[in-house]
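J.: My questions are about this predicted structure, shown below with the sequence.
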Amino acid sequence: MKEGLKIAIGADHAGFDYKQALLADIPADQLKDFGTYSNTSVDYPDFAHPVASAVESGECDLGILVCGSANGVAITANKHQGIRAAICWNEELAVLARSHNNANIVCIPARFISIDEAKKIVQAFFATEFEGGRHATRVGKISC
């Protein structure tokens, strides 16, 4: 992971174990963990909104959200202006989300991929830069 990046992370109960595994790969001084802190049933918006707010405000550079399907956290995060949360279930999608869509939050579907695949997706997401150019024009048309 790039030195100096500040990462926001959050998960619901279905994503808790994945979040814990992903934490091991991110230096503590680069991380802001918004929970959840157990696998007890919780509501995903309670974690998606703080992660999205941290990225939206610039407190954090990028974010990771994990829930069972990734749909709930992605829908919630994308309610925030300036957030482009992308559901990624393989490395290629993570690279395209960053390079073409300038995604700033990666959403992981814990019930559909392995923890090892989730780690690869996050690494690919963090390692990829936005290409700009024609993609910047398109990204510029997203906000309402």
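T.: Yes, it's here.
J.: use CA for all of it now, contacts and neighbours both
T.: Noted.
J.: Strands of this protein, start to end?
T.: 7-11, 31-33, 62-67, 85-87, 105-109 (DSSP state E).
J.: got the contact list for stretch 68-88?
T.: Stretch 68-88 is contacted from outside by 14-15, 44-45, 48-49, 51-53, 55-56, 65-67, 94, 97, 101-112, 121, 143, using Cα atoms under 8 Å, 6 or more residues apart in numbering.
J.: Pasting the second one now:
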Amino acid sequence: MIIAIGSDHTGIHYKYTINNFLIQKGYKIKDFGYSEHGKSVDYPDFIHPTAKFVNEGKADFGIIICGSGNGAAMTANKYKKIRAALVWDKEIAILARKHNNANIISLPARFVNQNKIIEIVTIFLKTNFEGGRHEIRVKKIHKILSSSVG
């Protein structure tokens, strides 16, 4: 399984922790994240290539990290085939996969610790989509309504 990962400066330590953990578990990693220390950077510059890689089917899942996780999720969700979920605990990770078939997990670096982040990633990657009634809802996510504004 191939995992794409991208992060800004706030997620750099978690990115390395996650990369090392996943490599030990046998995953292949494509790292689009920031890799220097001490400099503030713009999260879209690292999230766009991560989301694009998943969107093109070159990775099975993506992991994105920024301070709140919100900006990263918003950026990733601009891609047609992406369903990025902001996740801060294991229950949300389970529901993001089971009910929403999320293919990218967005982690808030300022609100989780190292042990929790590994638990969240593990659960996210091991949880399967339930399908059924949730499949119908997921298909509606990308449906563009003719009455949409903006």
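T.: Thanks, I have the structure now. These numbers were taken from a predicted model, which means no experiment stands behind them.
J.: After superposition, what is the TM-score?
T.: Remark: TM-score between the superposed chains equals 0.94 [TM-score structural alignment, normalised by the length of structure 1]; 140 aligned residues with a Cα RMSD of 1.0 Å.
J.: related to what we said a few turns ago, same list, the strands of structure 1, but as TSV with mean neighbour count please.
T.: Formatted as TSV, those follow (neighbours: other Cα atoms under 10 Å):
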stretch	mean neighbour count
strand 7-11	29
strand 31-33	18
strand 62-67	28
strand 85-87	26
strand 105-109	29
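J.: I'd like those strands laid out as CSV, including distance to Thr40 of structure 1.
T.: Listed next are the strands of structure 1 as CSV, based on distance: least, Cα to Cα, whole Å:
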stretch, distance to Thr40 of structure 1
strand 7-11, 11
strand 31-33, 17
strand 62-67, 13
strand 85-87, 23
strand 105-109, 18
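J.: Out of the ones you listed, flag the one nearest Arg134 of structure 1.
T.: strand 85-87 (19.2 Å; Cα to Cα).
J.: average offset between the closest one and structure 2?
T.: For strand 85-87 of structure 1, the mean deviation from structure 2 after alignment is 0.4 Å (mean Cα distance after the TM-score superposition for structure 1).
J.: So which residue is smack in the middle of structure 2?
T.: Among the residues of structure 2, Ile105 comes closest to the average C-alpha position under Cα atoms, centre = their mean, at 2.5 Å.
J.: Would you mind measuring from it to His37 of structure 2?
T.: Shown here: Ile105 of structure 2 relative to His37 of structure 2, a distance of 23 Å by Cα to Cα, to the nearest Å.
J.: what do you get for Lys80 of structure 2?
T.: Using Cα to Cα, Lys80 of structure 2 is found at 32 Å from His37 of structure 2.
J.: got it, and Val87 of structure 2?
T.: With distances taken as Cα to Cα, Val87 of structure 2 is found 25 Å from His37 of structure 2.
J.: Likewise for Gly131 of structure 2?
T.: 42 Å.
J.: rewinding a little: the residue nearest to the centre of structure 2 contacts Val54, doesn't it?
T.: No: at 11.6 Å, Ile105 of structure 2 does not count as touching Val54 under the criterion of Cα atoms under 8 Å.
J.: Show me what Asn19 of structure 2 lines up with in structure 1.
T.: By TM-score structural alignment, Asn19 of structure 2 lines up with Leu23 in structure 1.
J.: thinking again about what came up before, wait, what's in contact with the residue nearest to the centre of structure 2?
T.: Contact analysis of Ile105 of structure 2 by Cα under 8 Å, 6+ apart lists 62-64, 73, 84-87, 93, 121, 124.
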